[in-house]
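Trainee: the sequence isn't on hand, but the structure is:
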């Protein structure tokens, strides 16, 4: 995986309009991606979540080339939405109420420009430009934005319309990728690149990609999927997020192996396996022109979909791309979100490394733990001998 390959797919996914409950354009692009790759099987549940499965070990298993129990499938997850706004009702003339969906920054949005899209038009439609005039808090809770459009456009806005902040969809500058919706379309892109890498290598393993809806509006898609009983209980899950640098991660220092979030600590075996594979990749790239980097952090600024799976009893770990201008909140106003391209490429390499590890993610964790136990045991024996010789700091006389 290299930057150009990631950027090519990012151009197909990260330029698409999306918002909670309005992920249709992203879903259509994912369906086209799967249709061009006959070794992928895509399905949709009753809630519109998408599952792409890759069964690269079918031929070997069918021919008897593999014996014994198959290892659990590795499924990475991401969400297809980004904070936005959805049509609620027309007020008068060119003024409309739009429901605030997710963490659109209210304090920075007054007088902010928005782009309004319609689901009954092509994904790369010319949006209707509007302006946020006020934020309204209904008695029932939540919040809405009063948005004004040009009078010539007022009849074009109605049910099915949704809005995003009027920011450039995607721009690459050297190592930085700026976009109106890195969170979590960069995660979707990473997951698709992960599958593409497995396909290109004809990898004899089983993997999957679960893409959920309405994460920004309360983790809705993942809650529905986890409680529906449709997910594989034996699978191991790794959630991909874009997480704010304010939690301590640095752009360009590598993807984050996320130990937990504000609510949960994730499966220690899966987390340990992610770290073990990341360490192996770091050592293998030592002295090379292009190193491998990663970070290990708690990232407790918010709650991610891995907590939903954890609470539902699934085995889950998490990774994250460090994100600047989280939810488009810049230091001095609304700004595109920013990730580092190398972080994204390294994350794809990490996920592929985990999928292809001979012992699997939990096996890698156990091997690393055994190595640590041996090192600790050797140190304990050496320390015990010295402690006996010098009890209480005084030499022992025979």
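Mentor: It's in. This is a predicted model, so every value here is computed, not measured. Numbers count the residues shown, from 1 in each chain.
Trainee: make it CA atoms for all contacts and neighbour counts henceforth
Mentor: Noted.
Trainee: in the biggest helix by length in the chain, what counts as buried?
Mentor: Identified as the longest helix of the chain according to DSSP state H is helix 360-389. Buried residues in helix 360-389, counted by 16 or more other Cα atoms under 10 Å: 360, 361, 362, 363, 364, 365, 366, 368, 369.
Trainee: count the residues that sit near the closest residue to the first one other than its chain neighbours.
Mentor: Meaning residue 360. Leaving aside its chain neighbours, residue 360 sits nearest to residue 354 (6.5 Å; criterion: Cα to Cα, 6 or more residues apart in numbering). With neighbours defined by other Cα atoms under 10 Å, the count for residue 354 comes to 23.
Trainee: got it, and residue 337?
Mentor: 24.
Trainee: now do the contacts for the nearest residue to it once chain neighbours are set aside.
Mentor: The shortest distance from residue 337 to any non-neighbouring residue, by Cα to Cα, 6+ apart, is to residue 325 (4.9 Å). Going by Cα atoms under 8 Å, 6 or more residues apart in numbering, residue 325 touches 244, 331, 335, 336, 337, 338.
Trainee: use this one as the comparison:
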């Protein structure tokens, strides 16, 4: 990964983010896209649309009569975290958690707290209550570290998440961070867009859209809101949604062994025709440097796309310590399954970027992905015809 890409990746990973509080991520992305002359706008839900400057341009791209599929890359800008509810004292804040979380060894865990203006504080968790299923935090108290200076921010303007030695740091080719899921996917879409528009300025509409969504961690809320707008309905060209995720490492999907051609998630398998295209691209682009698996450690926005009748496929970067739960342990994890920094591998991210670029190449395989397989099957039939 070159220095420019590494700087963009680490800048995104440093940003505070929680469901419905993606403003700092959006600010960085909008600045980067503006500097790179990549068009973008926000939809009515607050998602960031990359590759078009307006709803009108978006619709022209969707309604263009063209056999070349429109690739709609999707990633989410939020990570599980908490919202402030009310102040219990000058330095004690009651909070509610949104999304998944570790459920062990929580008392005394370090957290960061941010405001809309990106002012940051530090604190520790106390009096943690879990949701009824015991699978995640419900509410807790945060004890603010140190004395607060000046007027106290309104409780409901505050949000936060687990804190570690730094927002992001490297150890060899591993990147440890407070939140890789899914800021790595956001990075991949932004970098892909910057590459496409750097090489095609002034060209006709490129069959690319990026949708950077909000509040995925509480049930694909941003994606659902976008699909409900109906902007992808009645398309005059094929559309394929490509979910870019940072997904829990599993047997057969290991950190450092390459990006994963995601065959499905916990809820559903993905579109067989477009999945065959992705698989073929991965074999040609990253021979022996990619993985294939149903990534059923969680669900992703490809499920939401499928529910709205849109063909979907997915690419994942394997993720250690999913949702900050110390499944794999490592630095800053004080006990098994305790809060821990997430981690990913630079080679896996580079592989995801290569697959995204390869997916943007035009070709007949998009229209007849199974043609080579049919040719092979017919040859096999001819070989055994005499025995029938």
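Mentor: Looks like it arrived, so ask away. What you see is a predicted model; the values in this text were computed from it and never measured.
Trainee: one step back: which of the contacts of residue 325 of structure 1 are buried? Put it as a PyMOL command.
Mentor: Selection of the buried residues among these in PyMOL, burial being defined by 16+ other Cα under 10 Å:
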select buried, resi 244+335+336+337+338
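Trainee: dump the contacts of residue 325 of structure 1 to TSV, plus distance to residue 154 of structure 1.
Mentor: As requested, these are exported to TSV (distance: Cα to Cα, whole Å):
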residue	distance to residue 154 of structure 1
244	36
331	33
335	27
336	27
337	30
338	33
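Trainee: could the contacts of residue 325 of structure 1 go into TSV alongside distance to residue 294 of structure 1 and secondary structure?
Mentor: Below are the contacts of residue 325 of structure 1 laid out as TSV (distance: Cα to Cα, whole Å; DSSP: H, G, I helix; E, B strand; the rest coil):
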residue	distance to residue 294 of structure 1	secondary structure
244	16	strand
331	26	coil
335	26	coil
336	24	coil
337	20	strand
338	18	strand
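Trainee: so which of the contacts of residue 325 of structure 1 is the closest to residue 203 of structure 1?
Mentor: Nearest to residue 203 of structure 1 among the contacts of residue 325 of structure 1: residue 338, at 31.9 Å, using Cα to Cα.
Trainee: map the closest one across to structure 2 for me.
Mentor: When structure 2 is aligned by TM-score structural alignment, residue 338 of structure 1 is paired with residue 343.
Trainee: for the nearest residue to its match once chain neighbours are set aside, give me its contacts.
Mentor: The shortest distance from residue 343 of structure 2 to any non-neighbouring residue, by Cα to Cα, 6+ apart, is to residue 176 (4.4 Å). By Cα under 8 Å, 6+ apart, the contact list for residue 176 of structure 2 reads 168, 169, 170, 341, 342, 343, 344.
Trainee: next one: the corresponding residue of structure 2 for the residue nearest to residue 337 of structure 1 from residue 246 of structure 2, what distance?
Mentor: Aligned against structure 2 by TM-score structural alignment, residue 325 of structure 1 finds its counterpart in residue 321. Distance from residue 321 of structure 2 to residue 246 of structure 2, counting by Cα to Cα, to the nearest Å: 11 Å.
Trainee: mind listing what's buried in stretch 304-312 of structure 2?
Mentor: So stretch 304-312 of structure 2, judged by 16+ other Cα under 10 Å, has buried residues 304, 305, 306, 310, 311, 312.
Trainee: how about the alignment partner in structure 1 of the fourth one: what's its closest non-neighbour residue?
Mentor: So the one you mean is residue 310 of structure 2. Using TM-score structural alignment, the partner of residue 310 of structure 2 in structure 1 is residue 314. Using Cα to Cα, 6+ apart and skipping the chain neighbours, the partner closest in space to residue 314 of structure 1 is residue 233 (6.4 Å).
Trainee: find the helix or strand that that neighbour is a member of.
Mentor: Using DSSP states H and E, residue 233 of structure 1 is not contained in any helix or strand.
Trainee: does it touch residue 310 like I think?
Mentor: No: look at residue 233 of structure 1 against residue 310 with Cα atoms under 8 Å: they stay out of range, at 11.7 Å.
Trainee: overlap of the contact sets of those two?
Mentor: Joint contacts of residue 233 of structure 1 and residue 310 (Cα under 8 Å, 6+ apart) do not exist.
Trainee: what's the biggest helix by length in structure 2 aligned against in structure 1?
Mentor: When structure 2 is parsed with DSSP H, its longest helix is helix 183-199. Counting by TM-score structural alignment, helix 183-199 of structure 2 falls onto residues 185-201 of structure 1.
Trainee: ok now that stretch, how far from the chain's centre?
Mentor: Stretch 185-201 of structure 1 has its C-alpha centroid displaced from the chain centroid by 12 Å (Cα atoms, centre = their mean, to the nearest Å).
Trainee: buried ones in that stretch?
Mentor: Neighbour-count burial for stretch 185-201 of structure 1 flags 185-199 (criterion: 16+ other Cα under 10 Å).
Trainee: what of stretch 7-21 of structure 1?
Mentor: 7, 9, 10, 13, 14, 15, 16, 17, 18, 19, 20, 21.
Trainee: what is the nearest of these to residue 149 of structure 1?
Mentor: residue 17 (18.3 Å).
Trainee: can you tell me the SS state at the counterpart of that closest one in structure 2?
Mentor: Alignment note: residue 17 of structure 1 maps to residue 16 in structure 2; criterion TM-score structural alignment. Per DSSP: H, G, I helix; E, B strand; the rest coil, the secondary structure class of residue 16 of structure 2 is coil.
Trainee: the closest residue in space to residue 16 of structure 2 that isn't next to it in sequence: neighbouring residues, count only.
Mentor: Distances taken as Cα to Cα, 6+ apart place residue 24 nearest to residue 16 of structure 2, at 6.5 Å, with adjacent residues excluded. Around residue 24 of structure 2 there are 18 other residues, counting by other Cα under 10 Å.
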